[in-house]
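Turn this into a model:
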Amino acid sequence: MWSTCHHGAALLPRARPWAQPDLPAMKQIRLNAFDMNCVGHIHQGLWRHPRDRSTQYTDLAYWMDLARTLERGLFDGLFLADVLGIYDVYQGGPDAAVREAVQVPVGDPLLLIPAMAAATTHLGFGVTANLSYEPPYTFARRMSTLDHLTGGRIGWNIVTGYLDSAARALGLDGQAAHDDRYAVAEEYMDVVYRLWEGSWADDAVRRDRAGGVYADPARVRAVRHHGPHFRMEGAHLCEPSPQRTPVLYQAGSSERGRKFAAAHAECVFVNGGPKTHVARLVADLRDLARSLGRDPSDLKVFVGATVVVDETDALAQAKRADYECYASVEGALAHASASLGIDFAARGWDEPIHPGQSQAVTSNIENQAARRPDKVLTRRGLVEGLTLGGRQVPIVGGPATVADELTAWVEQADVDGFILARTVTPECFGDFVDLVVPELQRRGAYKTEYSPGTLREKLSGHGARLPAGHPAASRRWV
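The predicted structure follows:
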C-alpha cells in the first residue's frame, strides 16, 4: 500500500471495481512492454521508490521474472531500448545524467535475450541496435544467431543514433546530420537484406550424415557490395534462421523517418500526444506504405503509453501521487535535452524551440510542440508538462478507465497497440497484467491465448518470412 507525499495521509482502503456491462468485440489490441537495460529509462527518479527493483538490472533473474510476467499477460513482446553515449547536453556535461541514473549506466540489451527466451515460449523481443557504429556483416550474424536461439522471436528496432557523445566515443568528431544518417541507413538495410535473404538458398542446409554434407556449397554465395558508405564481400556466416530477416521495428516520426518506416518497418513506434496529431501520422505512414507498393495492413503502429492502474480510479490516482513524490525534474531535463538535442539550461524560459535547431530526434520536438495550445515548445512548457519524471502523460485509473482510454486510442487514432513504458518496476507490469488484461479480454479487445509460430507470424497472421511487397523480398535467392 502507499501514502501521499511524505505527510502521513491515511491509506485508502482497497475496493472492488464495479462490474461493467459486456461490450461489443473490437479490433484486438497489441501490447509491447518498453524497458531498457539500465536504472532510469523514460520516467526519471522513480528508481528511488521503495518498491522499485530497477537497480537489479544487472541480475539475469530480474529479467527472466519480467519475461515470465509479460508472457503471463500474453504480451506480444518486450521492446528493449538502448543508447550509445552519455546524455551530456544538459548544463554542458554528463553530471546530471550520471547523478540521476538517466540511462547510464546501461548494459547491452542483446545479451539479455537468450536468458529471457529460455524462460518463455511465446514472448517476442524487439531489441534496439544502432546501425551507425557496427558493420552490416557482423551485425547480421548477431541477429541471425538470436533468431535461431529464440526460435524466431527476435525483432530489430532500427536506429541511427542521436548523441554526439556516442560519435566522439567511437572516434568521430560528431554524428552526421539527421537526414544524412537515413541515407546511410538505406544502404545498410540493402546490405543486411542481401545477407539474410540471399546468401543461403532455402535448400542449402542438407544435414546429410551418410553423405558427409552439412551444407551444399553450390547453394551458398558471397554478397558483394561496393557503395558510398559500405564495402564488403563475403557469405553470411549463419544458416537460414526461422524468420531470416528479424521483425523490423522503427521509431522515426520525422518526415524523413516516416519515409524510411513506410519502406522498411513492420512495427512503427510513435510518441503519444493529441489523438488527432497521432492519427495524422498514422494515416501518412499507411499512405506512404501504399505508395511504395506495400500493403498498409502490414504496418503495425504502436503508440507509446504510460499506465498507472489499480482496482479503482481513486486508488490509481493515489498511486500516481505516490509515484510523483520520487520523480526527478533534473533527470527529466537531462533526458529531454539529449533526446531533443537542446540544452534547456541554456535557453530562456519562453524562448521558442524548433525542430530545425536540432540534429537529434526531431520528431520529439514536433510531438512536444503539438501538446501545446500555441504549438510552440519552450523550456517553461516542457517543465510544466513533466509528469512522473518524464514527458509522457500517463493514463491513470481503474481497469475500466484504462481500457476505455486504450480502446479510444485504437478507434480514434487507428493505432494497432501500445508500447507500455515502465514506472515503478516490476509492479507496473504486474498491475497491468492482473487488472487491465482481463478487462480487455472481457471486452473482446485482447487475445486469450497466443497463436503459434514466429514473432512475425503472431503479429501478421501470415508467414514467417517478409511478404513479397517488402524490399527485402527482392534480395532473396533466385
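
Only C-alpha atoms from now on, for both contacts and neighbour counts.
Noted.

Check which residues of stretch 370-386 are buried.
Residues of stretch 370-386 classed as buried by neighbour count (16 or more other C-alpha atoms under 10 Å): 370-372, 376-379, 381-383, 385-386.

now the strands for the stretch 251-400 of the chain?
267-270, 300-305, 307-309, 395-397 (DSSP state E, counting those that start in this stretch).

Can you give the contact residues for the longest one?
Taking C-alpha atoms under 8 Å, 6 or more residues apart in numbering as the criterion, the residues outside strand 300-305 that touch it are 30, 266-272, 282, 392-395, 415-421.

Only the buried residues of that strand, if you could.
300-305.

now do the last one
Neighbour counts using 16+ other C-alpha under 10 Å place 395-397 of strand 395-397 among the buried residues.

Which elements pack onto it?
Contacts defined by 3 or more C-alpha pairs under 8 Å, 6 or more residues apart in numbering; DSSP states H and E place strand 395-397 against strand 307-309, helix 313-324, helix 399-413.

ok, residues contacting that strand?
So strand 395-397 is contacted by 305-310, 312-317, 320, 402, 405 (C-alpha under 8 Å, 6+ apart).

Just name the closest of these to residue 50, please.
residue 320 (14.4 Å; C-alpha to C-alpha).

Next, count neighbours for the residue nearest to the closest one when sequence neighbours are not counted.
In this structure, residue 320 finds its nearest non-sequential neighbour in residue 308, 6.4 Å apart by C-alpha to C-alpha, 6 or more residues apart in numbering. Using other C-alpha atoms under 10 Å, residue 308 has 26 other residues around it.

And for residue 212?
Residue 212 has 9 nearby residues by other C-alpha under 10 Å.

and it, what is it in contact with?
Here residue 212 is in contact with no residue (C-alpha under 8 Å, 6+ apart).

Check the secondary structure at the most centrally placed residue in the chain for me.
With distances taken as C-alpha atoms, centre = their mean, the residue of the chain nearest its centroid is residue 79 (4.5 Å). Here residue 79 is strand, with the state taken from DSSP: H, G, I helix; E, B strand; the rest coil.

how about this one, so we can line them up?
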Amino acid sequence: MTKQIRLNAFDMNCVGHQSPGLWRHPRDTSSNYTSLAYWTDLARTLERGKFDGIFLADVMGVYDVYGSSPDAALRNGVQVPVNDPTLIIPAMAAVTEHLGFGVTCTLSYEPPYPFARRMSTLDHLTNGRIGWNIVTGYLDSAAKAMGQARQVAHDTRYEIAEEYMEVVYKLWEGSWEDDAVRRDRASGIYTDPSKVHRVAHHGTYFDVEGIHLSEPSPQRTPVLYQAGSSSKGQAFAAGHSECVFVGAPSRQIVGPTIARLRKQVAAQGRDPADVLVFGMMTVIVGETDEAALRRLEDYKSYVSHEGALVLMSGWTGIDFSGCKSEDVVRHIRNDAVHSAIDRFTIADPDRIWTVGEVADFIGIGGASPVIVGSPGRVADELEAWIRETDLDGFNLTYQVMPETFVDFVDLVVPELQRRGIYKRDYSPGSLREKLFGSGPRLRAPHPAARYRRGAEAVTGDILPEPVAALR
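Presented below is the predicted three-dimensional model:
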C-alpha cells in the first residue's frame, strides 16, 4: 500500500515566524496575526487542502542572545511580538470540522494542574482535535522572566518532563471514570462522586492533590507531539510521543535520525508505526519551474540576514553578532537546542557551514530544506523525501502569508492526490482517529494507558474497584 503523505501547516502567533524579513513583502499579511479573521481564513484554506493540522510553534521569552540584547529581534520582528497560541484555536475550530491543532506549550513554566484543565478545555471545544507539542524551553530570557536565574540544565529539564507527564496522565486518564457524568435531571445528580478520584502525586518535582477539574473530553490525553532531537529528547519522544517533528537541512541527516528514533520506540515496547514523523519543509511552487525560481529570488530580496542570525543565536545559545560571514560554524554544547547546532556541524561531517551560508539558509524557511519548482517537481521531491528517509509527512513553513499555503493547496495538493499519495477526504472522528485509525483514546503500551480507570481499560481488562486516590 502506498504511504499517504501527512501535512501540517507550521505557523506561530506572531509576524514572520521562520522567514525573517519576509513580513515586509508587499503581498504578506502576517502582520494581521492579531486578528481572528486572519486565523479563521487560514483554517478554512488548510481544511480545503485536507491538511491534517496546523502546528503552532511558541516560545516563552525573547531571542536576546544575538548581541546580548533583544533589540535585533524587536527590530526585525523575529518571533516577537508573540501572542498566546492556545487562544486562537477555538476560533479556527469553529469554522472547520476536521482540521487538527497541534499547539506548543512549554511545561517548564506552568504547573501541571492548570495546564491539564486547559488542554481538556481545548479538547472539548475542538471536539477532540487538539494535540500538544511537548517542549521544555531553551531560552534563558524565558527563565529570567519567570523569576529564575537561568534555565534548568538540558538533561534535567527532561527528567522534570518525565514526572510532569506522569501527573497529567493521572489527571486526564485516571481522575474521572468514563461514566462519572450522569446529567440525570430526575435525580438531580450531574456527576457521580464515587466515580471521580483524587490524584495524590508526591514526587521529586511536583506535589499535586486534587481531582481533575474537567469532565472527560473526547480524547482525554491530547495527541502528543514532540520535537527533541538530542539523545534525551529522542528517548523522551520514544516513550511518550505519537507524532515527532524533526528538522534537518538534508535527507542524509534526517534519515539516520528517524531510524534511531524508531529503534528507540521499539525498545520501549511500542510499535514504531504508532509514531508519525514529520519533517520541516519549505515549498515554493509556481505554475512552472521558472515561475517558482522567480518567486524564490523575489523572496530572497526581502530576507533579513541579521534576523536569521538572531534566530540561530537563540536556537543555539551562541552569539553570532561578532562573527564574520566567512567564519566557520563550530560545534558547541550548551543548554540550548542541541539539534540546532548539531545540524550545521557534526550531523554531516562532510559539510562545512560558514556563518554567511547559515544566514542565507535560515532566511527562507528557517532551518528547513527548500523545494522550488512546478507542482510536478515539488511532488517528486516530497515523494523522494518520504521514500528515502522514512518520514510520514511534513510541517510546511510559509514565506508570504497566505500566499504560500494558498499556492500549495491550489497547485501541489491536486498533484499529490492524482498520484494517490494524499487523501481526497478526511476520515471521521477525533484527531487521533484521523491520524492512526484507532479510537480516540491512547492505548497500551503507551504509558498514559496504565492510569486508566473505569469500566474497561485500553488493555481490555476490567480494572479494580476505585481507590481513594490515584498515586
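
Got a TM-score for the pair?
After superposition, the two chains reach a TM-score of 0.94 (TM-score structural alignment, normalised by the length of the second structure), with 453 aligned residues with a C-alpha RMSD of 1.4 Å.

circling back to that earlier point, out of the contacts of strand 395-397 of the first structure, which end up buried?
Buried, going by 16+ other C-alpha under 10 Å: 305-310, 312-317, 320, 402, out of these.

Columns distance to residue 200 of the first structure on top of those residues, output as TSV?
Formatted as TSV, those follow (distance: C-alpha to C-alpha, whole Å):
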residue	distance to residue 200 of the first structure
305	40
306	42
307	44
308	47
309	48
310	51
312	55
313	55
314	58
315	56
316	53
317	55
320	53
402	47
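
returning to that earlier point: filter the buried residues of stretch 370-386 of the first structure down to the ones in helices?
370, 379, 381-383, 385 (DSSP state H).

Compile these into a markdown table and extend it with columns for distance to residue 123 of the first structure.
Output for these, formatted as a markdown table (distance: C-alpha to C-alpha, whole Å):
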| residue | distance to residue 123 of the first structure |
| --- | --- |
| 370 | 34 |
| 379 | 40 |
| 381 | 38 |
| 382 | 35 |
| 383 | 36 |
| 385 | 34 |
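
With respect to residue 220 of the first structure, which of the residues you listed is nearest?
Closest approach between those and residue 220 of the first structure, by C-alpha to C-alpha: residue 370, at 50.8 Å.

CSV for the helices and strands packed on strand 395-397 of the first structure, including distance to residue 342 of the first structure?
Converted to CSV, those look like this (distance: least, C-alpha to C-alpha, whole Å):
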stretch, distance to residue 342 of the first structure
strand 307-309, 28
helix 313-324, 25
helix 399-413, 29
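
returning to that earlier point: so which of the buried residues of stretch 370-386 of the first structure would you say is closest to residue 471 of the first structure?
After measuring those against residue 471 of the first structure - C-alpha to C-alpha - the closest member comes out as residue 370, at 32.6 Å.

Surely that closest one and residue 277 touch.
Yes. Here residue 370 of the first structure reaches residue 277: they are 7.2 Å apart, a contact under C-alpha atoms under 8 Å.

Quick check: neighbours shared by those two?
Shared contacts of residue 370 of the first structure and residue 277 (C-alpha under 8 Å, 6+ apart): none.

Can you show me the helices along the stretch 201-350 of the second structure?
Counting by DSSP state H, counting those that start in this stretch, the stretch 201-350 of the second structure has helices at residues 231-240, 251-267, 289-300, 305-316, 338-342.

quick one on the thing from earlier: any idea how far residue 149 of the second structure is from whatever residue of the second structure lines up with the residue nearest to residue 320 of the first structure?
Residue pairing (TM-score structural alignment): residue 308 of the first structure is matched to residue 284 of the second structure. In this view, residue 284 of the second structure and residue 149 of the second structure are 42 Å apart by C-alpha to C-alpha, to the nearest Å.

and the alignment partner in the second structure of residue 128 of the first structure, how many neighbours does it have?
Aligned by TM-score structural alignment, residue 128 of the first structure pairs with residue 104 of the second structure. When neighbours are defined as other C-alpha under 10 Å, residue 104 of the second structure has 23 of them.

Over to residue 104 of the second structure. Which of the three states is it?
Three-state call for residue 104 of the second structure (three-state DSSP): strand.

Check the one 5 residues further on too.
Using three-state DSSP, the secondary structure recorded for residue 109 of the second structure is coil.

What is the burial count for the residue lying closest to it once chain neighbours are set aside?
Leaving out its chain neighbours, the residue that sits closest to residue 109 of the second structure by C-alpha to C-alpha, 6+ apart is residue 146, at 7.1 Å. By other C-alpha under 10 Å, 16 other residues sit near residue 146 of the second structure.
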